[in-house]
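S.K.: How does the following fold in three dimensions:
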Amino acid sequence: MPVSYEVDQLLTDDFPENVKKLDQEDPLLQKYVKLRHLTPPSKLPYNFPRGTYMNGHSQVVAHIFRNKTNGTFFEAGAYDGVAASNSLYLEKEFGWRGLLVECNPYTIPVLKMKRRKAWIADVCLSPTKNPATLKFSNPTKWGPSARLGDPVDLKAFGVDTPWTKFEVEAMPLFALLSAVNLTEIDFFSLDVEGAEFDILKTIPFDKVRIKVIDMEVYFYSREVKNEINDFLKDKGFQLQGSGTSDHFYIHSSFKINGD
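M.R.: Coordinates of the predicted model:
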C-alpha cells in the first residue's frame, strides 16, 4: 500500500514540529509511528540461551490467567528483552504476543537482536497525548535505570555511576497501541522510572481494555501512590498486591479464576 502524501511529508525530517501537533488518536500519527518507530515481531529463532525466563511478575500473571495461551501483553521498560523481562516467559511458554517499548538508544539494538516475537517501539512514552522531545538520562554502568528527566541516586541499589544526558523522541501510548491494533491487553507492564502516572493519565480507557496492570511505584511518595490507586480505582481497577517497588492491579471485569 503506498504511503499517503501527508505521512511521506512527516518522514522527511528527523522529527518535524508538525508531528508534535498531532493528537494520539490521529490516524496520521499512528501511521507515522508505525513507519518510523515500530519493528515487527521476528520470524527467526530466538537469539539468546534457552531457559524459561520466568520471574515473579510473569509467574503471578501466568497463575492469574491459569496458563492461558495466546494472550496479549504490553511492556514498557523492556530493556534488552531478556534480562528481568516481565513478558518473555508468557511469550515463550504460552505463545503470548504484544508490544515492547524501550527508549534507551544504547539498549535498543540489543533488544532487536534478541528476535522477540513481539512488536518493538524504539521511543519513549510521552507523558502527554502528543509527541514531544524530552530530556533523557542514562546511567553508564546500569542500563535498566535509564529514565526521563534528571539522574537519580542509585546508591541504594549498590550502584555508583556517572550519567549521560541527551534528547529522545516521545510518542503517546495510544498512538503506539493503535498502530499495532493492540487495544485488548491481558497484561500491561509499566516500568519507566518515575513517569508511570503521567503515562497512565493519557490512556483512553474507553478505547483500551486492560485486565491486569503491573507498574513500578518506587519513585513515588505515599501520597502519590494513593493518588494512583484512586485514579485506577475510578477506571475500574482494584489494587491486588503492593511492595516497595511495584503495585499490581486487576480490573473488576476480570475474574481472577478466568474471564
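
S.K.: For the rest of this, base every contact and every neighbour count on C-alpha atoms.
M.R.: OK.

S.K.: helix/strand/coil for the residue nearest to residue 166 when sequence neighbours are not counted?
M.R.: Computed as C-alpha to C-alpha, 6 or more residues apart in numbering, the closest residue to residue 166 that is not its neighbour in sequence is residue 136, at 5.4 Å. Classification of residue 136 using DSSP: H, G, I helix; E, B strand; the rest coil returns strand.

S.K.: Was I right to think residue 136 contacts residue 170?
M.R.: No - taking contacts as C-alpha atoms under 8 Å, residue 136 lies outside contact range of residue 170: 10.2 Å.

S.K.: One more, please, to line up against the first structure:
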Amino acid sequence: MLDYILCNQSIYRKLRYYEILDEGAISSTSDHLPVVVEFAIDSNPHRVLNSCDKLPTWHKVTGAQINEYQKLLNDPVDMLIDKMRSYSYVDIDAINDEFVDILHTAADIAIPKCGFNPHTKPYWNADVKRAHDNERSKRRCWVLEGRPRGMHFDSYRMYKRAKAEFRHVQQAANEQYMQNCYDDLNETAECDVRLFLKQIKRFKGCSSKDEIVYEDKVCNTPESVANCFAEYFHDLYQPNDEDNFDNEFKCSIETTYNEIIKTCGVEGEYLPGGLITEQEVSELIGQLKYRKAAGRDRVQNEHLRHGVTKDTQMARFVLSKVSIIMGTTLCILIVVIYHNRQANRRKYYTLEQSLKIPGNENDISYSQARQDKTVYEIFPMEHGFFIEMGAFDGQRWSNTLWLERKHGWTGLLIEADPDLCDKIDKLHRQVWRLCGCISEQQSATFIQGSALGGIADHFNKNQLNQLSQWYKVTVPCYKLQTVLDKLNTYHINYFSLDVEGAELIVLETIKESLKAGDITVDIWTIEYRVWDGDKIVFKDSMKNLVGLRNYFKEIGGYVEHSQLSNDEIIKDGLSLDVVFVNIKTWCDKYGKLPNGGECS
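M.R.: Okay, the predicted model is just below:
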C-alpha cells in the first residue's frame, strides 16, 4: 500500500462500493494499482459564480454613496436583530444568509459597480502605469500630426522613445514580480526538493522487500502495514519529554486554556474581561484590509467596514450574532476577542534565533547616510542597546542592523505598518519588535504606503502626493515609558527616529521622561528633511530642524553634534538627519563639547 485517503466518518459511512483494478485494466502512469470508489453523497446544488459578474467599486465611492449605503442597512438589520431575539432557537446559517442578502441589496442600490478584468497584469505598478500613460500620450500626438514616419519628425521620434521606455519598464517590472514570486516560494517551501530527491536516489540500487520494520516489528501483510502507519502517525503527534521539548510552555498554554474554559463555561461568563462590547467588534472589523478578494458569499471586507459605524445598526447585529455563536463555537471567541484583549493584535517579543550569519554579511551597512557607523565612531562599544523607531522592514535603510550583526548590539524595533512587521519577523533579528505606534492614545489610523507610510493625523500633502496607492489600517499605540518598563531598560545608547514628519510629535510624548532623567539617550539621529517626490522642500525642512533644536534646548542635557546626508550636501535644511549627543556621556569621553566649548 503506497497511498492513503483520509476522510471523516460521515464520508466513510457513505461508501457504497470500491474495487482495486488489475494492472493494465486502464491506462495509468501511477506506481500503484487503480482504485474505483463509489460514494452515496447527497445532492448539494450551488450557484455557479461568474468571474465576470459586476462587483462594487468600493475604491471609487463617495461619501454620499457610503451614507446612502449605511442608511439602507439600518432598517433591515434592525428587523433582523428583532427577529433573532424573538426566537429561543436561531438557525445561524439562515441568519447569515439573510444578512448577506441585506448587504448585497444595499450595495447594489448605493454603490457603483465595475466588471472584473481577467487580463489584469499582476506586475503592473505605478512606474509601469506612468510609462504607459506617457507612451499613450506621445502616440496621440503622433496620430494628430498625421502619423508621419522617420526619426526626423519630432512626434515620431518621441513616440518611439516613449514606447521603448515603456517596454523596458514593463519587462523590468515583470522580472521583479516573477523574482518575488520565486522568493516567496523558496521561503514558504515546506521541504527542500533537491535534498528529498537526493535521499531517494541513495536507495535506488538497494534490494527491496514486501515488508516494513517499525519499532523492531516486521509488518508484511496489508493489515499489519496499515496498523503500523497508524501507530507511526499516532506517535508522531504525541509530544515527547525530550531535551528540546518546552514542557514549561506547554503547561502554561494548558493552564491558560483551562482558565478560559472554566470562566466561559462553568462560571457562566462570556469571556475573560466581561461581555463583548460594540466598540471591540467595531475595532476588529476596522482592521480588515481593503481590496481583498471575496469568498463564496461574495461579501467583501468593505461591505462590513463601511457598514459598521456608530450611526448604524451593523455593530449591534454583529454583537448579537457573536452572542449567539458564543454558546456553540467557543473557539471563535478565543481566537478573535481574547487574542485582541490580551495582545491588542501584536505585542513586543524577543526572537531567540542565532544572530550571526556566515560570511561577510555581518559587515554590511544598510543605512542611508552612515548613521550606524557614525554612532559607532562617536561612541565605539560592543553590545549596546538601541531603539529604531520607523524600522521599515528591518533591513532596507536600517540604521541598526550593522550594529547588531557586527558589534553584538540589541534593542527595540518599532514599526506601525503590520505588513512590514511580518517582514521584520522573517529576518530573525535578535531584538524586541513592537508593531504599533508611540502615542498617548490607545490606537491610531495608519496609512500604509511602504516607506512613506505614517499616522493619518500627521500625514502631509507632500507624502500623500508621492503615493500611487495606499490603504488605511487601525494600529495599537503604546507609551514608550510603558514599553521600556516591560523591557526593564531605560538607558538607550542609540535612538534612531524616522517617522516621516511626525518626529516632534513623538518626542513630545517622552519630553517629561527625558527632563526627569527617567529615560536617557547617548546618541540621537533624527530625520528632518522634507521631500515632495522631486525636490527638497527647504522651508518645511528648516521648520523641522529649528523645532528639533528648540526641543533639545528646552529639555537640556543634549547638544547638536553634526548633520548627515545621503549626498554631498551637508547644510541646514538640506541634510537628511541631525545628530544630538548626551552632554554628560560625551564629556566623560572627550572632555570638550563637539563645538569646542568647555564642558560644564
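
S.K.: returning to that earlier point: aligned against structure 2, show me the partner of the residue nearest to residue 166 of structure 1.
M.R.: The equivalent of residue 136 of structure 1 in structure 2 is residue 446 (alignment by TM-score structural alignment).

S.K.: so who does its match touch?
M.R.: 416-417, 453-456, 472-475 (C-alpha atoms under 8 Å, 6 or more residues apart in numbering).

S.K.: Can you list which of these carry over to structure 1?
M.R.: On the basis of both residues aligned by TM-score structural alignment, their matches' C-alpha atoms under 8 Å, what survives of the contacts of residue 446 of structure 2 in structure 1 is 453-456, 472-475.

S.K.: Helix or strand for the residue nearest the centre of structure 2, just tell me which one.
M.R.: Nearest to the geometric centre of structure 2 sits residue 419, at 2.3 Å (C-alpha atoms, centre = their mean). Assigned by DSSP states H and E, residue 419 of structure 2 belongs to helix 418-427.

S.K.: mean per-residue distance, that helix to structure 1?
M.R.: Its aligned residues in structure 1 lie a mean 0.8 Å from helix 418-427 of structure 2 after superposition (mean C-alpha distance after the TM-score superposition for structure 1).

S.K.: Looking at structure 1, which helix is longest?
M.R.: In structure 1, with assignment by DSSP state H, the single longest helix is helix 222-234.

S.K.: got it, and structure 2?
M.R.: Using DSSP H to define each element, structure 2 has its longest helix at helix 154-188.

S.K.: Over which residues of structure 1 does the helix or strand just after it lie when aligned?
M.R.: The first helix or strand that comes after helix 154-188 of structure 2 along the chain, using DSSP H and E, is helix 193-202. Under TM-score structural alignment, helix 193-202 of structure 2 corresponds to no residues of structure 1.

S.K.: I'd like to know which elements helix 193-202 of structure 2 is packed against.
M.R.: On a contact count with 3 or more C-alpha pairs under 8 Å, 6 or more residues apart in numbering; DSSP states H and E, helix 193-202 of structure 2 meets no helix or strand.

S.K.: before we move on, the earlier item: can you pull the buried residues of the longest helix of structure 2?
M.R.: By neighbour count on 16 or more other C-alpha atoms under 10 Å, the buried set for helix 154-188 of structure 2 is 155-160, 162-163, 165-166, 169-170, 173-174, 177.
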